[in-house]
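S.K.: Everything below, folded, please.
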Amino acid sequence: MENTEADIITLLDEDGKEHEFELVDAIELDGERYAFLAPVEEAADVEEDEVIILKVHQDENGEDILLDIEDDDEWEKVANAWQEMIEEDDEEESNE
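M.R.: Modelled structure (predicted):
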């Protein structure tokens, strides 16, 4: 078993409260980057095994920032692409 350090990202909610998330995966789709985050601790508004999808954008200083995906169609497209990627990975692992 590999010993890898997880990428932990701290996000602020509407009330300014900090929540830690682990970067589960990231993909690029149609020239945009998206991050898939899972809560490190149980959050009241996040179901167990639920992953949050955020768009990665660069601010004026070139720093990566995470934004909510406002468009439902865009969110569905990203979620479906990630699900397909997971299924392909599972298939490859079962064929090994």
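S.K.: only C-alpha atoms for contact and neighbour calcs from this point on.
M.R.: Fine.
S.K.: residues touching Val40, list them.
M.R.: Neighbour list for Val40: Glu20, Phe21, Glu22 [criterion: C-alpha atoms under 8 Å, 6 or more residues apart in numbering].
S.K.: quick one, helices of the chain?
M.R.: Listed in chain order, the helices of the chain (DSSP state H) span 72-95.
S.K.: Spatially central residue in it, please.
M.R.: With distances taken as C-alpha atoms, centre = their mean, Phe36 lies nearest the centre of the chain, 1.0 Å away.
S.K.: Alongside the first, I'd like the structure of this one:
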Amino acid sequence: MTDYSADKVVWTSRVRDAFGPVVELQDESGQISYYGVEKEFDVGGAAYAVLRPENGSKDDEPEIMKILTSEDGALELVTIDDDDEWENVSELYDELTFPE
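M.R.: Predicted coordinates for the structure are as follows:
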């Protein structure tokens, strides 16, 4: 079982270092959107990036993407398809952002 505890989080800057503070994402239909890189962290053996739409407001829900690294070191941001993983990472991000 993966440990998604706040005390296990390691803050990173891989995406920001590779692409800068704004990333360009393309959806399935070819639509390009720009997102600001808000946070990046590793937890439970996986890496995640929290992104906000460039033209959105601070009240918009952030997008949480999984960061994958290819064998040649290239980074890729992918949607978290596993519902349990997404729920765990989303709850962890809320805990980190809004501590009690």
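S.K.: Apart from its neighbours in sequence, what residue is nearest the aligned residue in structure 2 for the residue nearest to the centre of structure 1?
M.R.: Mapped onto structure 2 by TM-score structural alignment, Phe36 of structure 1 lines up with Val50. Using C-alpha to C-alpha, 6 or more residues apart in numbering and skipping the chain neighbours, the partner closest in space to Val50 of structure 2 is Ile64 (4.6 Å).
S.K.: What is the burial count for the one you found?
M.R.: Ile64 of structure 2 has 22 neighbouring residues, counting by other C-alpha atoms under 10 Å.
S.K.: now do Leu75 of structure 2
M.R.: Count around Leu75 of structure 2 with other C-alpha under 10 Å applied: 15.
S.K.: Same check on Gly45 of structure 2?
M.R.: Around Gly45 of structure 2 there are 10 residues (other C-alpha under 10 Å).
S.K.: can you check Gln83 of structure 1 too?
M.R.: 12.
S.K.: try the one 4 residues further on
M.R.: The tally of other residues near Glu87 of structure 1 (other C-alpha under 10 Å) stands at 12.
S.K.: In structure 2, what residue corresponds to it?
M.R.: Under TM-score structural alignment, Glu87 of structure 1 pairs with Phe98 in structure 2.
S.K.: Which elements pack onto the strand ranked longest in structure 1?
M.R.: Longest strand of structure 1, by residue count under DSSP state E: strand 18-29. With contacts taken as 3 or more C-alpha pairs under 8 Å, 6 or more residues apart in numbering; DSSP states H and E, strand 18-29 of structure 1 sits against strand 8-12, strand 32-39.
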